[in-house]
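sequence-free structure coming up:
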């Protein structure tokens, strides 16, 4: 298939406008297109029909916090950055991820005490940065937050001991995200709920959504905590994995940089101990666990990994939905949301083993 061909995906249900409907998807040039314009303006039919065999088509998952995977650590492996990105980008296709933000660990707190210029000195060019985490209690935090926001960078609050008041002040300066809720922040307290309190703060304007990442792997966040977060602020919930370089590695001992890690029973431990050293959850697993733990709808579970992260980054016009004009990045799901295949720009880039029946291609002659 070529980019100029008009593709018609048939025999499928799709997630669009917050509901699942039985409808075809039309793709050309890597974008989802409006078929009415094809029929009435260009008076053409599809070049290729793809029988989806009853699959549910969802936008591809968007991962906003992933530290590495498949032996690659984004914070340490600088010798061949592009190759490391390719390894992870290819590996996570098997878990439905079509877009991701490679995450590097934070610098020491004193770096930010000196203000935004020191941040620039530390990280250099910020042209490719889309989201950063800032501890709002630091002295220069308001200045730093405003400068990031001016550059179109989403500012997240986290790795912090901040009070609710400090969090609210940061939101007023432009912060709009919370890094892995409940983790690396003060625990909830009834007299000062800390950053967790932003989910229900009356100081946050109604037209300003504070999004929050949450790790729904059944290990880092208790199912009850997932339910509290979901019921309190469902439209801001964003599923993240926070996965480390051990993601995708076989069970056993691994040397990851300077750290010896043992992967067993779906968890990564510092070798010889029972101490967790990070998440190795996949996004597809997190979506399923979130749905099961919260009893939310399929739509809510999928949008927490698609539409919400896209909105958090301000890219929802092209990512995270199946609207006309959006990038044709989507996934085929079967029963129980099992992943059948992953598509980017209308091209199949991953197909699950044993799922060759997931799509049938046939060329259609134009009339």
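Yep, that arrived. If you're wondering where the values come from, they're calculated on a predicted model, not measured in any experiment.

all contacts plus neighbour counts: C-alpha atoms, from now on.
OK.

wasn't residue 340 part of a strand?
Yes. Assigned with DSSP: H, G, I helix; E, B strand; the rest coil, residue 340 falls within a strand.

would you list every one of the strands in the stretch 251-367 of the chain?
For the stretch 251-367 of the chain, strands defined by DSSP state E, counting those that start in this stretch occupy the ranges 252-256, 259-264, 267-270, 330-333, 339-344, 347-351, 360-363.

stretch 268-279 spans what distance, first to last residue?
7 Å (C-alpha to C-alpha, to the nearest Å).

hmm, who's touching stretch 143-152?
Contacts of stretch 143-152 with the rest of the structure, by C-alpha atoms under 8 Å, 6 or more residues apart in numbering, involve 112, 115, 116, 130, 134, 154, 155, 170, 173, 174, 175.

for it, buried residues please.
Of the residues in stretch 143-152, those buried under the neighbour-count criterion (16 or more other C-alpha atoms under 10 Å) are 144, 145, 146, 147, 148, 149.

residue 182: which element?
In the assignment (DSSP states H and E), residue 182 maps to no helix and no strand.

just list the residues touching the closest residue to it other than its chain neighbours, thanks.
Nearest-residue entry for residue 182: residue 196, 7.0 Å, with adjacent residues in sequence omitted and distances by C-alpha to C-alpha, 6 or more residues apart in numbering. Residues in contact with residue 196 (C-alpha under 8 Å, 6+ apart) are 164, 181, 182, 188.

repeat that for residue 201.
With contacts defined as C-alpha under 8 Å, 6+ apart, the neighbours of residue 201 are residue 168.

distance of residue 306 from residue 231?
19 Å.

out of those two, which sits in the busier spot?
A count of neighbours by other C-alpha atoms under 10 Å puts residue 306 above the other of residue 306 and residue 231, at 27 against 13.

my read: the more buried one touches residue 64, true?
No. Proximity of residue 306 to residue 64 does not meet the contact threshold set by C-alpha atoms under 8 Å, at 10.4 Å.

check which helix or strand covers the residue nearest to the spatial centre of the chain.
Residue closest to the mean C-alpha point of the chain, counted by C-alpha atoms, centre = their mean, is residue 63 at 2.3 Å. Residue 63 belongs to strand 61-66 when elements are defined using DSSP H and E.

other residues contacting the helix or strand just after that strand?
Where DSSP H and E defines the elements, the next helix or strand beyond strand 61-66 is strand 68-69. Residues lying outside strand 68-69 but in contact with it, judged by C-alpha under 8 Å, 6+ apart, are 74, 88, 91, 102, 103, 243, 244, 245, 246, 247, 248.

for the second one, which non-adjacent residue is spatially closest?
Yep, that's residue 88 we're talking about. By the measure of C-alpha to C-alpha, 6+ apart, the closest residue to residue 88 outside its immediate chain neighbours is residue 69, 5.8 Å from it.

here's the one I want to compare it with:
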């Protein structure tokens, strides 16, 4: 009998029909069923008219809202592990975080490495491979390398001694990073000499280039985008503040001189970005807003001493600070908290909040044909959430398998049916 619980896998070829639910689809909430087979969301019409069969399993969702799984393109670690410093037990770090974030609704993520010694890149990059998600944890879309090619003046929680220039272009990039086949995104300061050749070189290898940790002005940002950059790392943070004579990288949200619209990450944790700034960003360029956690090792743990790359970090309340300073060092927020903050602080709809963690990051990474929507033939990575009150993740599914259920949640109610032909 096909499985729907969090301890087993679905039988190949089995068809699942999720009923008594609402779907986030095409920018709105609709009353409809969700059909899944072999890890994909499917169109039910051929089931009825061509195959003339019923679903093998029908699941009563008790009026839950079904939305795509969340995608986090910037996360440094969590649950006591830091991807940039725990090189001796890196596989354990990835495994623990990938498993832990299922409870927060994340089904795909980009492990992020902050500015580090060259030896760290050579140790870590070959060992963090792209993986499909499942019961073992969220899928890995590829690495996000945040540095070391950034501005010393806007280093934030990045160690100054390891920040590099790129005067020798891609030769320097390859010497520092080593192999790039596991890399999905690179954050780079667009004002660095030689940067435009590097942007073109990275983009030619299918890597998303993000501008950030930068003193660059708007002209520099526009030139970088027209060379292939397509993302802004944590908007408002670690960049020149908006000025009416030169809005800096923030001005890319409204620029008429760039060849393509940009996406931009934003940390909606109530600490990094004021609610008014969230509202300004969203109302200026709503389709480009991508929620990121920028979470570090303390995510899921609480107050105390933790690690981010080469630094010690002190967590007080909800603030992660470089030890002995007032400099923010990543966040401790989870993606479901980011969505809730965004909905509340920016005054957006539930659909807009969800799309900022699903559709928008998928578009930014160029994977919208696979993830980020409930469209037919996309991966069956989705969530059952309660939207009666603050949004709450009830169940997380990857490739059609239930990989997490909240402990205080009513069990899903499958009603099994035979796959005999319909009359």
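It's in. Not measured: the values here are computed from a predicted model.

follow-up on the earlier one: what does the residue nearest to residue 88 of structure 1 align to in structure 2?
In structure 2, residue 69 of structure 1 lines up with residue 78, judged by TM-score structural alignment.

and for residue 311 of structure 1?
With TM-score structural alignment as the criterion, the equivalent of residue 311 of structure 1 in structure 2 is residue 363.

how about the contacts made by the residue nearest to its match when sequence neighbours are not counted?
In this structure, residue 363 of structure 2 finds its nearest non-sequential neighbour in residue 372, 7.9 Å apart by C-alpha to C-alpha, 6+ apart. Contacts for residue 372 of structure 2 were tallied using C-alpha under 8 Å, 6+ apart; they are 68, 69, 70, 71, 355, 358, 359, 360, 361, 362, 363.

skipping adjacent residues, who's closest to the first one in space?
Looking back up the chat, that one is residue 68 of structure 2. Distances taken as C-alpha to C-alpha, 6+ apart place residue 382 nearest to residue 68 of structure 2, at 4.2 Å, with adjacent residues excluded.

shouldn't the one you found be in contact with residue 398?
Yes. Checked against C-alpha under 8 Å, the pair residue 382 of structure 2 and residue 398 is within contact range at 6.6 Å.

quick one: contacts for the counterpart of residue 32 of structure 1 in structure 2?
Under the alignment defined by TM-score structural alignment, residue 32 of structure 1 is paired with residue 41 of structure 2. With contact set as C-alpha under 8 Å, 6+ apart, residue 41 of structure 2 has these partners: 34, 35, 374, 375, 376, 377, 378, 379, 380.

A strand includes residue 48 of structure 2, no?
No. Residue 48 of structure 2 is assigned helix when assessed by three-state DSSP, not a strand.

residue in structure 2 matching residue 328 of structure 1?
With TM-score structural alignment as the matching criterion, the partner of residue 328 of structure 1 in structure 2 is residue 380.

now do residue 117 of structure 1
When the structures are aligned by TM-score structural alignment, the residue of structure 2 matched to residue 117 of structure 1 is residue 171.

pretty sure residue 96 of structure 2 sits against residue 79.
Yes. With contacts counted by C-alpha under 8 Å, residue 96 of structure 2 reaches residue 79, the gap being 7.3 Å.

structure 1: matching residues for stretch 87-101 of structure 2?
Counting by TM-score structural alignment, stretch 87-101 of structure 2 lines up with residues 78-92 of structure 1.

swap in stretch 181-195 of structure 2?
Stretch 181-195 of structure 2 corresponds to residues 127-141 in structure 1, going by TM-score structural alignment.

now tell me what touches the matching stretch from outside.
When contacts are defined by C-alpha under 8 Å, 6+ apart, stretch 127-141 of structure 1 is touched by residues 101, 106, 109, 112-115, 142, 145, 152-163, 166-167, 170, 179, 313.

one more: stretch 103-110 of structure 2?
With contact meaning C-alpha under 8 Å, 6+ apart, stretch 103-110 of structure 2 is reached by 69-75, 101, 133, 137-144, 184, 334-336, 381-383, 393, 396-398, 404-406.

stretch 261-277 of structure 2 too?
Around stretch 261-277 of structure 2, the neighbours that count as contacts under C-alpha under 8 Å, 6+ apart are 225, 230-237, 252-253, 278, 287-294, 318-319, 328, 331, 333, 337-339, 341-342, 345-346, 360, 364.

quick one: the alignment partner in structure 2 of residue 247 of structure 1 and residue 144 of structure 2, what's the gap?
Using TM-score structural alignment, the equivalent of residue 247 of structure 1 in structure 2 is residue 299. From residue 299 of structure 2 across to residue 144 of structure 2, the span is 18 Å (C-alpha to C-alpha).

and these two? Which one has more around it.
Neighbour comparison, residue 299 of structure 2 and residue 144: the larger count goes to residue 299, with 29 against 26 (by other C-alpha under 10 Å).

close enough to count as contact, that one and residue 76?
No. With contacts defined as C-alpha under 8 Å, residue 299 of structure 2 does not count as touching residue 76, sitting 9.7 Å away.

burial measure for residue 108 of structure 2, as a count.
Around residue 108 of structure 2 sit 29 other residues, with neighbours defined as other C-alpha under 10 Å.

now the residue opposite residue 191 of structure 1 in structure 2 once aligned: how far from residue 219 of structure 2?
Taking TM-score structural alignment, residue 191 of structure 1 has residue 245 as its aligned residue in structure 2. When C-alpha to C-alpha is applied, the distance between residue 245 of structure 2 and residue 219 of structure 2 equals 12 Å.

out of these two, which sits in the more crowded spot?
Comparing residue 245 of structure 2 with residue 219 by other C-alpha under 10 Å, the one with more neighbours is residue 219, at 19 against 6.

what does that one correspond to in structure 1?
When structure 1 is aligned by TM-score structural alignment, the residue opposite residue 219 of structure 2 is residue 165.

list the residues that contact its match.
When the contact criterion is C-alpha under 8 Å, 6+ apart, the partners of residue 165 of structure 1 are residue 194.
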